[in-house]
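S.K.: Just to be clear, the model below is a prediction. Sequence and coordinates:
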Amino acid sequence: MIGHLVTSGTFSLDGGTWDVDNNVWLVGDDREVVVIDAAHDPDAIADAVGDRRLTAIVSTHAHDDHIDAAAELADRTGAPILLHPDDRVLWRMTYPDREPDRALADGDELTVAGTTLRVLHTPGHAPGAVCLYVPELGTVFTGDTLFNGGPGATGRSYSDFGLIIDSIRDRLLTLPPETVVRTGHGDGTTIGGEAPHLEEWISRGH
């Protein structure tokens, strides 16, 4: 089953700070669960986990609004924090004295409650951005790589528009069109709903 809560806080990078609402996703059953993107509010996330065993805190990328509750949640539960190593430069802006517990790599498979989450490295919004594809559930958790309406932002440090377009075209739009896209912010969509707009995004980006 898939759980969802929205937490609120700020995102800071390149000298600016913005108010943001983040989607926090939970995948598991009544015994164990993983959290995708521990954002802003460790108390609310811990309440959503409840008495289940938290097997991992998976970070789709290391912008501060996606990881600012990760350390406290990990300390409370003993769950490891997983992050792609290409995002260490961003991670250290929030946690200069603490490393993630495990590295994510493209093609890794994480299993929780008998369900497999497949790691897709999708750089662009951030160098180590990943998506988590769950074929059994017909869904993909895209963090800030793909939203309802287009690619994630690439106007700040460590981002690249060409890379995010490549990632979306080659790693996400190849998924079945009915795949539900569960995003890092805002409403969801489907792969089929976004695929027709690829050329429009490319022309808009240039």
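M.R.: Received, thanks.

S.K.: Could you use CA atoms for every contact and neighbour count after this?
M.R.: Noted.

S.K.: Next, count neighbours for the nearest residue to residue 188 once chain neighbours are set aside.
M.R.: Here the nearest residue to residue 188 in space, its sequence neighbours aside, is residue 182; by CA to CA, 6 or more residues apart in numbering that works out to 5.0 Å. Other residues within reach of residue 182 by the criterion other CA atoms under 10 Å amount to 26.

S.K.: likewise residue 47?
M.R.: Burial of residue 47, expressed as a neighbour count using other CA under 10 Å, amounts to 9.

S.K.: picking that back up, the residue nearest to residue 188: what secondary structure?
M.R.: Under the three-state scheme (DSSP: H, G, I helix; E, B strand; the rest coil), residue 182 adopts strand.

S.K.: what about versus this one:
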Amino acid sequence: MSDFRIKTYPVGQIGTNCYILYRESLQEAIIVDPGAQGGYLVEKCKELGVMPKAIFLTHGHFDHILGVDEVKRWYPDIKIYAGEHEKMTLMDPSINLSGGFGGGYTLLPDVFLKDGESITLSGITFQVIHTPGHTRGSICFFIADEEVLISGDTLFLESLGRTDFPMGDQSLIIRSIREKLFVLPEDTLVYPGHGDKTTIGHELVYNPVALYRE
């Protein structure tokens, strides 16, 4: 039986799903999208008995990144990973929508990830999938051996991410979902940036992208 675990913590006013992923045998963790409550997530890691080793960002919108600095205050050496095409979003408050938060928030990751790249940290192997549309550099993380997809704000339960924000593109997000996510195994569990989890198989039947005809 796998000792892989994933915990979901909705944080902030928008209820952004933050995820803590770990293997019980290693007691190390990856934090994905630390929303607006970094201290709360640090406490959750302590309760789980795991040490955060990295922060993964699916994209650069404020509700997914505002907790980074607080996590880093507790763990100064923790590295931040983001998609290679997301630098502009992360560094521009008018694009990451943080302009209303004390003049805006910017963030420069330590590592930029490429489409198709595989990275293994804390005993978990992630495949990086570049899924532009919600933002230019949105990425998803596929954990093949656990059949788990962290989809950020690209794919939701019977829905898809908004494209009316800066750098959004509806045709691109539809193509990303169809060509890069809907080809994954149907049993894949999808953990989105907001709302309840789903499966690829369910979305192939009920998601508007599957029904959409150009």
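M.R.: Cool, got the structure. Values in this document were obtained by computation on a predicted structure and should not be read as measured data.

S.K.: coming back round to it: where's the equivalent of the residue nearest to residue 188 of the first structure over in the second structure relative to residue 54 of the second structure, distance?
M.R.: Residue-level alignment of residue 182 of the first structure against the second structure, with TM-score structural alignment as criterion, gives residue 191. With the distance defined as CA to CA, to the nearest Å, residue 191 of the second structure ends up 18 Å from residue 54 of the second structure.

S.K.: Residue 6 of the second structure too?
M.R.: 15 Å.

S.K.: Of these two, which one has the most company?
M.R.: Neighbours of residue 6 of the second structure and residue 54, each counted by other CA under 10 Å, are more numerous for residue 54; the result is 20 against 14.

S.K.: Please say which position in the first structure residue 158 of the second structure maps to.
M.R.: Counting by TM-score structural alignment, residue 158 of the second structure lines up with residue 149 in the first structure.

S.K.: Can you give me the neighbour number for that match?
M.R.: Using other CA under 10 Å, residue 149 of the first structure is surrounded by 13 other residues.

S.K.: Surely it is in contact with residue 194?
M.R.: Yes. In this structure, residue 149 of the first structure is within contact of residue 194 by CA atoms under 8 Å, at 6.8 Å.

S.K.: Provide a list of residues in contact with the alignment partner in the second structure of residue 34 of the first structure.
M.R.: Using TM-score structural alignment as the criterion, the counterpart of residue 34 of the first structure in the second structure is residue 30. Counting by CA atoms under 8 Å, 6 or more residues apart in numbering, residue 30 of the second structure touches 20-22, 52-56, 121-122.

S.K.: Measure how buried residue 129 of the second structure is and give me the count.
M.R.: Residues near residue 129 of the second structure, counting by other CA under 10 Å, number 25.

S.K.: So which residues make contact with the strand or helix carrying it?
M.R.: The secondary structure element spanning residue 129 of the second structure is strand 124-130 (assigned by DSSP states H and E). Residues outside strand 124-130 of the second structure that contact it (CA under 8 Å, 6+ apart) are 22-23, 83, 113-120, 137-144, 176, 180.

S.K.: now do 7 Å
M.R.: Residues external to strand 124-130 of the second structure that are found in contact with it (CA atoms under 7 Å, 6 or more residues apart in numbering): 114-120, 137-143.

S.K.: ok, and the contacts of residue 30 of the second structure in the first structure?
M.R.: When the contacts of residue 30 of the second structure are mapped onto the first structure and scored by both residues aligned by TM-score structural alignment, their matches' CA atoms under 8 Å, the shared contacts come out as 20-22, 52-56, 121.

S.K.: Filter these down to the buried ones.
M.R.: Neighbour-count burial within those applies to 20-22, 52-56; the criterion is 16 or more other CA atoms under 10 Å.

S.K.: Pull the number of nearby residues for the residue lying closest to residue 197 of the first structure once chain neighbours are set aside.
M.R.: Computed as CA to CA, 6+ apart, the closest residue to residue 197 of the first structure that is not its neighbour in sequence is residue 150, at 7.7 Å. Residue 150 of the first structure is flanked by 16 other residues according to other CA under 10 Å.
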